[in-house]
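# predicted structure and sequence below. I'll ask about it afterward.
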Amino acid sequence: MRFLTTVDFYPFNYLDAANRLSGVHIDLARMICEKLDLSERCQVQALPWEELAPAMEAQRGEAILAGLAMTAENREKYLFSIPYFRFPARLITPRSSPLAEPLHASVTGLRVGVVGQTAHEVLLRDLFPRARSVVYSRQDWMYEDLKQGRIDAIFGDGVTLSFWLAGKASEGCCSFSGGPYLASEYLGQGLAVATSRDLPQLAEAIDFALHEIQVSGGLNEIYLRHFPTGFY
């Protein structure tokens, strides 16, 4: 069983300080193999992104675990597993001003920063029509305005926001409020394992393994190993 991945999708697949292939996808591949009793025959190979599809066509791998988008075009080439990761939208606010439930009421009239021309901008307006959207072209300007009190909250990708919250730049100013917001019609269907359309039994086996991993808490264990703070 060979999984194909890349080295440029931190923290999902990357080379660590010792030049070892690491990340969420690497740990997930090993856990899938354990569930399928294939650990001794399990391999993960990193390739440049543009070489993944040719490698699958040449049968040099059985699955792609690299964040391949579940588009209509890709669905014609591959079978996709159930999603193992969804990108949640989150609100962050100053620690001194947490939002109270119900969120829709407490956000009314607040100045909420969001990066313009993104799915999060559209989702913010649809989820919280009574909030005052403040649109930014740069994320760092938005962060600074939140720290300085020029806006009341930020709405955006939970993964990106989790790294900022845990980093030095945030100076411990803020935290998540409410959420998470999982809206596939805005934010996509998430990440899944892609397998050859000629291997439906493998796709079913991977679905089984992912279900078992999720039920056992294995996915949360992997996420907390690679992300600085929980974003769900």
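Arrived safely, thanks for sending.

# from here on, contacts and neighbour counts on C-alpha atoms
Noted.

# mind checking the SS state of the most centrally placed residue in the chain?
With distances taken as C-alpha atoms, centre = their mean, the residue of the chain nearest its centroid is residue 87 (4.1 Å). Assigned with DSSP: H, G, I helix; E, B strand; the rest coil, residue 87 falls in the coil class.

# then the one 3 residues further on?
The assignment at residue 90 comes out as strand when based on three-state DSSP.

# now do it against residue 216, distance only.
Distance, residue 90 to residue 216, using C-alpha to C-alpha, to the nearest Å: 25 Å.

# the two: who's more crowded?
residue 90 (25 against 11; other C-alpha atoms under 10 Å).

# which parts of stretch 1-12 are buried?
Within stretch 1-12, the residues scored as buried using 16 or more other C-alpha atoms under 10 Å are 2, 3, 4, 5, 6, 7, 11, 12.

# and the furthest pair within these?
Farthest pair in the buried residues of stretch 1-12 (C-alpha to C-alpha) is 2 and 11. Separation: 20.4 Å.

# and for residue 66, the neighbour number?
25.

# cool, and residue 38?
If we define neighbours as other C-alpha under 10 Å, then residue 38 has 14 of them.

# shouldn't it be in contact with residue 31?
No: Residue 38 is beyond contact range of residue 31, at 9.7 Å (criterion: C-alpha atoms under 8 Å).

# mind giving me the packing neighbours of the longest strand seen in the chain?
Ranked by number of residues, the top strand in the chain under DSSP state E is strand 174-181. When contacts are defined as 3 or more C-alpha pairs under 8 Å, 6 or more residues apart in numbering; DSSP states H and E, strand 174-181 packs onto strand 89-94, helix 158-166.

# tell me the most buried of those?
strand 89-94 (a mean of 24; mean count of other C-alpha atoms under 10 Å).

# could you give the angle of that one to strand 174-181?
160 degrees (axes from the mean of the first three to the mean of the last three C-alpha atoms, to 10 degrees).

# strand 89-94 vs helix 158-166, what angle?
20 degrees.

# how far does the helix or strand that comes right after strand 89-94 sit from the chain's center?
The C-terminal neighbour of strand 89-94 among helices and strands, as given by DSSP states H and E, is helix 103-106. Relative to its parent chain, helix 103-106 has a centroid offset of 26 Å by C-alpha atoms, centre = their mean, to the nearest Å.

# report all helices and strands that the helix or strand following helix 103-106 contacts.
Next in sequence after helix 103-106, counting helices and strands by DSSP H and E, comes strand 111-115. Where contact means 3+ C-alpha pairs under 8 Å, 6+ apart, strand 111-115 is packed against helix 119-127, strand 132-136, helix 139-147, strand 153-157.

# show the end-to-end separation of stretch 47-57, please.
14 Å.

# one more: stretch 184-204?
22 Å.

# use this one as the comparison:
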Amino acid sequence: MSERSNSIDRRSYLKLSGVAGIGTVGLAGCLEDTGDGDGDGGDDGDGGDGGDGDDNQIVAGTAPGFRPFEMNEDGELVGFDVDHLEAVVDETDYELTSWEEFEFDTLIQALNNGNIDVIAAAMTINDERREQIAFTDPYYSADQSVLVQTGGGFQPSDLDDLAGRTVGAQSGTTGEGIIEDEVEDPDYRSYENYVYAVEELEQGRIEAIVIDQPVAESFEANREVEIAFTFETGEEYGLGVRQDADDLREALNEGIAAVQESGEYEEITRKWFDE
């Protein structure tokens, strides 16, 4: 599948394919595919502009299918990350001109190729990603949950119970890493998008999914799945920028702080998480 998809105006999203408007891979956080390397944005360290020459114009990249952070509803890109980034950028001298949709595990490459200027995709801050991109200050904390089929026969209570089981996660995410590092001899299934993984779980083709807690709660409220247990990971999400984009990163950090202080962050959180 192509690494890059259609450009989207600030709030308008052209639905492509699949249940959530994305054909493959998505969360909460992603780096394996290679692109054509002909990025059309600037990489001068101060934010790009998709090639139109204005350093104050930036393009955001995300990976729909990670409810409630980013998803497609009736042809529109919506979610916590969408509202939050737009509020953050409004506090800066930058202008967010458009959104680009990618598979989650190609977002970092798209950023470094100059196709986008900031990643807003519930991406966990970790050392491996820091070797490739820079992160803003954290804007959200999340633990990991294990989803199972509602009323199903498999009810694990800890990670040891997943040993030898058919367990799924989205490629490139924290959930995938936990399965690979913490679960003994799993029958692991990698998915391009958590929506597809949940469908497989509902149909009994896999026994469990490891996924970020707020996303698990959203699926639990809307699908025939339930959270078996949640465990702390100390996981934090950040906005991603190129490593030389110091001005943009500093501006976004100031925007994150301003949105927190103004109370707008709380409003956005209540909207998407009913908190």
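Okay, I see it. Every value quoted in this text rests on a predicted model; they were computed, and no experiment measured them.

# give me the TM-score for this pair.
Overlay of the two chains. TM-score (TM-score structural alignment, normalised by the length of structure 1): 0.57; 154 aligned residues with a C-alpha RMSD of 3.1 Å.

# buried residues, the longest strand of structure 1. List them.
174, 175, 176, 177, 178, 180, 181.

# after whichever helix in structure 1 runs longest, which helix or strand is next?
Using DSSP state H, we find that the single longest helix of structure 1 is helix 200-215. Using DSSP H and E, the helix or strand that directly follows helix 200-215 of structure 1 along the chain is helix 218-226.

# in structure 2, which residues correspond to that following helix?
Across structure 2, the stretch matching helix 218-226 of structure 1 (TM-score structural alignment) is residues 264-272.

# nearest to residue 194 of structure 1, of the buried residues of strand 174-181 of structure 1?
Scanning the buried residues of strand 174-181 of structure 1 for proximity to residue 194 of structure 1, where the rule is C-alpha to C-alpha, the winner is residue 181, at 25.1 Å.

# now do the contacts for the closest one.
88, 89, 90 (C-alpha atoms under 8 Å, 6 or more residues apart in numbering).

# ok, it to residue 73 of structure 1 distance?
Counting by C-alpha to C-alpha, the gap from residue 181 of structure 1 to residue 73 of structure 1 is 27 Å.

# just the closest of the buried residues of stretch 1-12 of structure 1 to residue 136 of structure 1, please.
For the buried residues of stretch 1-12 of structure 1, the residue nearest residue 136 of structure 1 by C-alpha to C-alpha is residue 11; the value is 25.5 Å.

# how close does the closest one sit to residue 34 of structure 1?
22 Å.

# one more: residue 162 of structure 1?
In terms of C-alpha to C-alpha, residue 162 of structure 1 sits 29 Å off from residue 34 of structure 1.

# first-to-last residue distance for stretch 125-140 of structure 2?
10 Å.

# where in structure 1 does it fall?
By TM-score structural alignment, stretch 125-140 of structure 2 lines up with residues 70-85 in structure 1.

# which one is residue 112 of structure 2 nearest to, not counting chain neighbours?
residue 242 (6.1 Å; C-alpha to C-alpha, 6 or more residues apart in numbering).

# again, but for residue 8 of structure 1
Per C-alpha to C-alpha, 6+ apart, closest to residue 8 of structure 1 is residue 14, 5.5 Å.

# show me what the one you found lines up with in structure 2.
By TM-score structural alignment, residue 14 of structure 1 lines up with residue 71.

# element containing that match?
Counting by DSSP H and E, residue 71 of structure 2 is part of strand 71-73.

# next, the buried residues of the longest helix of structure 1.
Buried, per 16+ other C-alpha under 10 Å, within helix 200-215 of structure 1: 202, 203, 206, 207, 208, 209, 210, 211, 212, 213.

# quick check: the gap between the last one and residue 91 of structure 1.
Think residue 213 of structure 1. 28 Å.

# got the contact list for the longest strand anywhere in structure 2?
Assignment by DSSP E gives strand 225-237 as the longest strand of structure 2. Residues from elsewhere that reach strand 225-237 of structure 2, judged by C-alpha under 8 Å, 6+ apart: 28, 122-125, 138-150, 155-158, 198, 201-202, 213, 216-217, 219-220.

# what does stretch 69-80 of structure 1 give?
Residues contacting stretch 69-80 of structure 1 (C-alpha under 8 Å, 6+ apart): 189, 190, 191, 192, 193, 194, 195, 196, 197, 200, 203.

# now the residue mapped onto the third one from structure 2. Nearest residue, chain neighbours left out?
Residue mapping for residue 191 of structure 1 onto structure 2 gives residue 237, with TM-score structural alignment as the criterion. In space, not counting the residues next to it along the chain, residue 237 of structure 2 is nearest to residue 124; the distance is 4.4 Å by C-alpha to C-alpha, 6+ apart.

# tally of neighbours for that neighbour?
25.

# quick one: residues contacting residue 240 of structure 2.
118, 119, 120, 123, 133, 134, 135, 136.

# show me which of those is closest to residue 81 of structure 2.
Using C-alpha to C-alpha, those come closest to residue 81 of structure 2 at residue 120, 5.9 Å.

# ok, that closest one - contacts?
Counted by C-alpha under 8 Å, 6+ apart, residue 120 of structure 2 has contacts 60, 61, 62, 81, 82, 85, 238, 239, 240.

# of these, which is the nearest to residue 168 of structure 2?
residue 62 (21.5 Å).

# go ahead and confirm residue 223 of structure 1 touches residue 23.
No: if you go by C-alpha under 8 Å, residue 223 of structure 1 and residue 23 don't touch, sitting 9.4 Å apart.

# pipe the helices and strands packed on strand 174-181 of structure 1 into JSON lines and attach distance to residue 43 of structure 1 per row.
Shown next, in JSON lines, are those (distance: least, C-alpha to C-alpha, whole Å):
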{"stretch": "strand 89-94", "distance to residue 43 of structure 1": "33"}
{"stretch": "helix 158-166", "distance to residue 43 of structure 1": "28"}
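
# so which of the contacts of residue 120 of structure 2 belong to strands?
Per DSSP E, strands hold the following members of those: 60, 61, 62, 240.

# relative to residue 118 of structure 2, how far out is the first one?
The reference is to residue 60 of structure 2. Taking C-alpha to C-alpha, one finds residue 60 of structure 2 at 5 Å from residue 118 of structure 2.

# hang on, residue 8 of structure 1 packs against residue 16?
No: counting by C-alpha under 8 Å, residue 8 of structure 1 stays clear of residue 16, with 11.1 Å between them.
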